[in-house]
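Participant: The following comprises the amino acid sequence and a computationally predicted model.
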Amino acid sequence: MNDAEHLIAVIVVNWNNAEETLACLDSLEGAHGRGARVIVVDNGSRDGSPDRIASRCPWCELLRLDDNRGYGAACNAGARYAAGAGTSFAVFLNNDTIVRDGFELELVRALGDGSETAISVPKICFAAVPERLWYAGGIVDLEAGRVCHRGIREPDDGRYDVGGPTGYATGCCMAVRCRDFLDAGGFDEIYGMYAEDVDLSLRLKGAGKQIRYVPQAKVLHRVSSSAGGELHPVKILMKHRAMIRLVRQWCGTAGVVRYLLLSPFRLVSGIVSVGSFYRRAGGGRKGGA
């Protein structure tokens, strides 16, 4: 292990969800044992979860915010906290994930010397159906209002085991240099939840950097558990609003019009795809991208 690998902080955001956060932290004990700092940013929870986390995982650092500022703002606070203590790399990780051993080292190695790669991102599979992919890279076509995961719901059969540049990194799990992330302004906090990861990816790519998919690093995702599942109306509305904001920012009014015209067809297609996926998988808790 080289010196840089001792300067990694894994940042997990919690909000009134100790059970899932604790399961995620259990999977991170190996990373902690290798020298990574594990920082839990609590977004103003009122259910006692910060105290439960502190009691169960005293090896974690707990950063308590006064109120729920949203995922992007909590990650920004965690990155500033980590950088202020001299940490070089930050890995942002959803609390509804389980990581495979060594994932953080693979992601940091992929960042290389910093000349090209700004973000590295792992292969992510469904926790409920671990042989199926959730994310194997990202596809962005804002002119058509399309942002989607490569390989979603397809078998993890080796087809997506070659790494390389990709369209965008998912905020579910991504590694960055603290310096690069903060110099770029971090996540745009106006998004709150959803699309902040796409916006950050586009800004960094616009500055000449790459987003790199690293299939050697693997994460399992209990998808959309905090949002009630992929087809929960609140989640659909939140994603829709975030996409309108993203398309307006990057493509203007004409892009928003195209997005709105195509949205009903994509919504129906998505519902059919999710339903078919879980029927083939034999049921299980509803969830998705």
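Facilitator: That came through, no problem. Numbers count the residues shown, from 1 in each chain.

Participant: When you work out contacts or count neighbours from here on, use the C-alpha atoms and nothing else.
Facilitator: OK.

Participant: residues in contact with the closest residue to L28 other than its chain neighbours?
Facilitator: Nearest non-adjacent residue to L28, counting by CA to CA, 6 or more residues apart in numbering: V99, 6.9 Å away. Neighbour list for V99: 24, 27-28, 218-220 [criterion: CA atoms under 8 Å, 6 or more residues apart in numbering].

Participant: How far off centre is the longest strand anywhere in the chain?
Facilitator: Secondary structure of the chain per DSSP state E: the longest strand is strand 210-221. Put simply, strand 210-221 sits 11 Å off its chain's centre (CA atoms, centre = their mean, to the nearest Å).

Participant: C-terminal to that strand, what's the next element?
Facilitator: helix 233-280 (DSSP states H and E).

Participant: Just give me how far stretch 17-26 sits from the chain centre.
Facilitator: For stretch 17-26, the distance to the chain centre is 16 Å (CA atoms, centre = their mean).

Participant: ok, residues contacting that stretch?
Facilitator: Outside stretch 17-26, the residues that touch it by CA under 8 Å, 6+ apart are 12, 14, 49-50, 52-53, 56-57, 95-99, 226.

Participant: want to throw these into a markdown table with secondary structure and distance to L246?
Facilitator: Below are those laid out as a markdown table (DSSP: H, G, I helix; E, B strand; the rest coil; distance: CA to CA, whole Å):
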| residue | secondary structure | distance to L246 |
| --- | --- | --- |
| V12 | strand | 24 |
| N14 | strand | 25 |
| S49 | helix | 33 |
| P50 | helix | 33 |
| R52 | helix | 37 |
| I53 | helix | 34 |
| R56 | helix | 39 |
| C57 | coil | 37 |
| N95 | coil | 24 |
| D96 | coil | 25 |
| T97 | strand | 26 |
| I98 | strand | 29 |
| V99 | strand | 29 |
| S226 | helix | 23 |
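
Participant: Buried among those residues? Make that a ChimeraX selection.
Facilitator: ChimeraX command restricting the contacts of stretch 17-26 to the buried ones, with burial defined by 16 or more other CA atoms under 10 Å:
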select :12,14,49,50,53,57,95,96,97,98,99
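
Participant: Make JSON lines out of the contacts of stretch 17-26 and add distance to R177.
Facilitator: Formatted as JSON lines, the contacts of stretch 17-26 follow (distance: CA to CA, whole Å):
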{"residue": "V12", "distance to R177": "16"}
{"residue": "N14", "distance to R177": "22"}
{"residue": "S49", "distance to R177": "29"}
{"residue": "P50", "distance to R177": "27"}
{"residue": "R52", "distance to R177": "30"}
{"residue": "I53", "distance to R177": "26"}
{"residue": "R56", "distance to R177": "29"}
{"residue": "C57", "distance to R177": "26"}
{"residue": "N95", "distance to R177": "21"}
{"residue": "D96", "distance to R177": "23"}
{"residue": "T97", "distance to R177": "21"}
{"residue": "I98", "distance to R177": "22"}
{"residue": "V99", "distance to R177": "20"}
{"residue": "S226", "distance to R177": "28"}
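
Participant: let's bring in a second model and compare:
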Amino acid sequence: MSTSPATAVVVTYNSEDHITECLAALARADVLVRMVDNASTDRTVALVTERFPKVDVVVNPVNLGFAAAVNQGLSGIDTDVVLLVNPDCVLPPATVRELVRTLRTRPEVGVAGPRLRDPAGRVAVSAHPFESLGSVLASRFGGALLPVALRRAFSGADRRRAYDACTGTGTGESVAVDWLSGACLAIRTRLLTEIGGLDEGYFMYYEDEELCLQAWRRGSAVVYVPTVEAVHVGGASSDPEVTWPHLYRSMLRFFARHRRGTFHLVRLAVVLRALIGVVLAGMRRVGRSRERAGWRGRAWLEVCRIAVASTPGPAGQEHRKDLRRPQCT
């Protein structure tokens, strides 16, 4: 067993603008680092090999997706804790120590994550209840149109509790939540092995929610730790024309597996949202944002195609209507 407190797995894709700060923070935390690069076309790999010779680097000739790349990085890890860290996330040593301490002193906890802030210091809501038809409608049709306070007022108790924990209006103590953002997570290596790593059926997005769901199903709590923080830029290497289709494909897959009763309603909602997006993009093409409208229109057309072609899968596929997690004591 390594003497390092943890092994961090970092998946990169055109991450040269952020990877240096990310890895420098992990070096200060004295953790082992494995970086898996998903066919970057910038200087990500060159920067890391030049400046961080101790980092174990795996370079993929093609983009395998986030989940598959993480699973590559998990091979042969001999620390009892794994950190999943996005390349645009800066994790201070004190945060690493507290997350590791939480897992080692609380045997009921399998996954732990810190409070996330953006570079301007604003809190990112990174703790969530499991997705439902209502949450999809609120986020995809309400979204920025509804003030956060109003969305909170109409949310269920689980969503309000998670929101309060993230924004600091809760008790300030660690709180069990359904799932945490995969931008920064600490996980028991044994639990990850038992689950089989991340679900590679998700190219990107929703693999963190699936991971936390599988942790709960195996009796391991998912805990948000608001006393320590990390800085997360968010979407640093994302091309919306590529990522939006992946987001909605993963959403539909999650509902097909775990919420089959509302799958067709969610699919209909996605089709309607995509059609609205196509219409709005077409209207914007007459203005000065023609290029932006062009990629938005193409992205929404692909989302619509994905939703129309999506099915809940064959009978007998793993699913469960009741996603309520057990209470954590």
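Facilitator: It's in. Here the structure is a predicted model, which is why all the values come from computation and not from measurement.

Participant: Superposed, what's their TM-score?
Facilitator: Scored against TM-score structural alignment, normalised by the length of structure 1, the superposed chains reach a TM-score of 0.77; 253 aligned residues with a CA RMSD of 2.9 Å.

Participant: coming back round to it: would you mind checking the contacts of V99 of structure 1 for buried ones?
Facilitator: 24, 28, 218-220.

Participant: Between which two of those residues is the distance greatest?
Facilitator: When CA to CA is used, the two most widely separated members of the buried ones among the contacts of V99 of structure 1 are C24 and K218, lying 13.7 Å apart.

Participant: Summarise which helices and strands the strand or helix carrying V9 of structure 2 is packed against.
Facilitator: Assigned by DSSP H and E, V9 of structure 2 belongs to strand 7-12. On a contact count with 3 or more CA pairs under 8 Å, 6 or more residues apart in numbering; DSSP states H and E, strand 7-12 of structure 2 meets strand 32-38, helix 66-74, strand 81-85.

Participant: whereabouts in structure 1 does it align?
Facilitator: Mapping strand 7-12 of structure 2 onto structure 1 (TM-score structural alignment) gives residues 9-14.

Participant: Tell me the spacing between D180 of structure 1 and L62 of structure 1.
Facilitator: 24 Å (CA to CA, to the nearest Å).

Participant: now swap in E143 of structure 1 and tell me
Facilitator: 41 Å.

Participant: And the two? Which one has more around it.
Facilitator: L62 (21 against 15; other CA atoms under 10 Å).

Participant: For the more buried one, pull up the helix or strand it's in.
Facilitator: Using DSSP H and E, L62 of structure 1 falls in strand 61-65.

Participant: Where in structure 2 does that strand fall?
Facilitator: With TM-score structural alignment as the criterion, strand 61-65 of structure 1 aligns to 56-60.

Participant: residue contacts, the equivalent of L74 of structure 2 over in structure 1?
Facilitator: Residue correspondence to structure 1 (TM-score structural alignment): L74 of structure 2 is matched to A79. Applying CA under 8 Å, 6+ apart, we find A79 of structure 1 in contact with 11, 90, 178, 182.

Participant: give me the number of residues near the equivalent of R100 of structure 1 over in structure 2?
Facilitator: Per TM-score structural alignment, the equivalent position to R100 of structure 1 in structure 2 is P92. Residues near P92 of structure 2, counting by other CA under 10 Å, number 19.

Participant: And the one 5 residues further on, by the same measure?
Facilitator: Neighbourhood size, R97 of structure 2 [other CA under 10 Å]: 14.

Participant: re the thing from before, columns distance to A293 of structure 2 on top of the helices and strands packed on strand 7-12 of structure 2, output as JSON lines?
Facilitator: Below are the helices and strands packed on strand 7-12 of structure 2 laid out as JSON lines (distance: least, CA to CA, whole Å):
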{"stretch": "strand 32-38", "distance to A293 of structure 2": "28"}
{"stretch": "helix 66-74", "distance to A293 of structure 2": "27"}
{"stretch": "strand 81-85", "distance to A293 of structure 2": "32"}
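
Participant: quick check: angle from the strand holding V9 of structure 2 to strand 56-60?
Facilitator: Note on geometry: by axes from the mean of the first three to the mean of the last three CA atoms, to 10 degrees, strand 7-12 of structure 2 and strand 56-60 are set 30 degrees apart in direction.

Participant: on that earlier part again, out of the contacts of stretch 17-26 of structure 1, which comes closest to V162 of structure 1?
Facilitator: Looking across the contacts of stretch 17-26 of structure 1 and measuring by CA to CA, the closest to V162 of structure 1 is V99, at 19.5 Å.

Participant: most centrally placed residue in structure 2?
Facilitator: By CA atoms, centre = their mean, structure 2 has its centre lying nearest to G182, at 3.4 Å.

Participant: secondary structure element for the residue nearest to that residue when sequence neighbours are not counted?
Facilitator: Nearest non-adjacent residue to G182 of structure 2, counting by CA to CA, 6+ apart: D208, 5.1 Å away. According to DSSP H and E, D208 of structure 2 maps onto helix 207-217.

Participant: how big's the offset between that helix and structure 1?
Facilitator: Helix 207-217 of structure 2 differs from its equivalent in structure 1 by a mean of 1.0 Å after superposition (mean CA distance after the TM-score superposition for structure 1).

Participant: Now do T21 of structure 1 against V257 of structure 1, distance only.
Facilitator: 39 Å.

Participant: out of these two, which sits in the more crowded spot?
Facilitator: T21 (23 against 15).

Participant: after superposition, how close is the host helix or strand of that one to structure 2?
Facilitator: Assigned by DSSP H and E, T21 of structure 1 falls within helix 18-27. Compared with structure 2 after fitting, helix 18-27 of structure 1 has a mean deviation of 1.7 Å; criterion: mean CA distance after the TM-score superposition for structure 1.

Participant: And L182 of structure 1? What does it align with in structure 2?
Facilitator: In structure 2, L182 of structure 1 lines up with T193, judged by TM-score structural alignment.

Participant: Its match should be in a helix, yeah?
Facilitator: Yes - under DSSP: H, G, I helix; E, B strand; the rest coil, T193 of structure 2 sits within a helix.

Participant: In contact with it, which residues?
Facilitator: T193 of structure 2 touches nothing, counting by CA under 8 Å, 6+ apart.

Participant: ok, back up a step: setting aside sequence neighbours, what's the nearest residue to the match of R100 of structure 1?
Facilitator: A25 (5.9 Å).

Participant: Figure out how far stretch 102-111 of structure 2 is from the centre of its chain.
Facilitator: Distance, centroid of stretch 102-111 of structure 2 to centroid of chain: 20 Å (CA atoms, centre = their mean).

Participant: got it, and stretch 254-269 of structure 1?
Facilitator: Worked out by CA atoms, centre = their mean, stretch 254-269 of structure 1 lies 24 Å from the chain centre.

Participant: What residues of that stretch count as buried?
Facilitator: For stretch 254-269 of structure 1, a neighbour-count test (16+ other CA under 10 Å) marks 255-256, 259 as buried.
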